[in-house]
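Trainee: build me a structure from this.
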Amino acid sequence: MAQTDVRPIVKLRSTAGTGFTYVTRKNRRNDPDRMVLRKFDPVAGLHVDFREER
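Mentor: Predicted coordinates for the structure are as follows:
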């Protein structure tokens, strides 16, 4: 029987278009939708939204 991971690894890609990514884990039960976090993009030099990509 296949078991799905409750805390999968997700990639967060910058919305600034720089291509910078963060890698993190999320809890599927608490956050079933795509995650959006505001984090620092060192390429752009400012804080931007990072969206989960699958």
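Trainee: make it CA atoms for all contacts and neighbour counts henceforth
Mentor: Fine.
Trainee: what segments of the chain are strands?
Mentor: 9-14, 21-25, 36-41, 46-53 (DSSP state E).
Trainee: for comparison, sequence B:
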Amino acid sequence: MAKGNELRPVVKLRSTAGTGFTYVTRKNRRNDPDRLTLTKYDPRVGRHVEFREER
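Mentor: All right, here's what the predicted structure looks like:
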């Protein structure tokens, strides 16, 4: 199986607060074909902010 064509690729989620903090997760391409956005905790800001998928 080719790495570049996985159904559940590893994606980086970067904070929109501008701190540069990232989370790493996997996503299912069939269920989430668009870029992923999640609200998660950013320890550099000390609060929950939106994280967006980075490509």
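Trainee: TM-score of the superposed pair?
Mentor: Taking TM-score structural alignment, normalised by the length of the first structure as the basis, the two superposed chains have a TM-score of 0.94; 54 aligned residues with a CA RMSD of 1.6 Å.
Trainee: returning to what we had before: pick the most deeply packed of the strands of the first structure.
Mentor: strand 9-14 (a mean of 19; mean count of other CA atoms under 10 Å).
Trainee: mean per-residue distance, it versus the second structure.
Mentor: Its aligned residues in the second structure lie a mean 0.1 Å from strand 9-14 of the first structure after superposition (mean CA distance after the TM-score superposition for the first structure).
Trainee: who does that strand touch, helix- and strand-wise?
Mentor: strand 21-25, strand 46-53 (3 or more CA pairs under 8 Å, 6 or more residues apart in numbering; DSSP states H and E).
Trainee: quick one on the thing from earlier: of the strands of the first structure, which is nearest Q3 of the first structure?
Mentor: Nearest to Q3 of the first structure, of all the strands of the first structure, is strand 9-14, at 15.0 Å by CA to CA.
Trainee: tell me the spacing between T37 of the second structure and A2 of the second structure.
Mentor: For T37 of the second structure, the distance to A2 of the second structure equals 26 Å [CA to CA, to the nearest Å].
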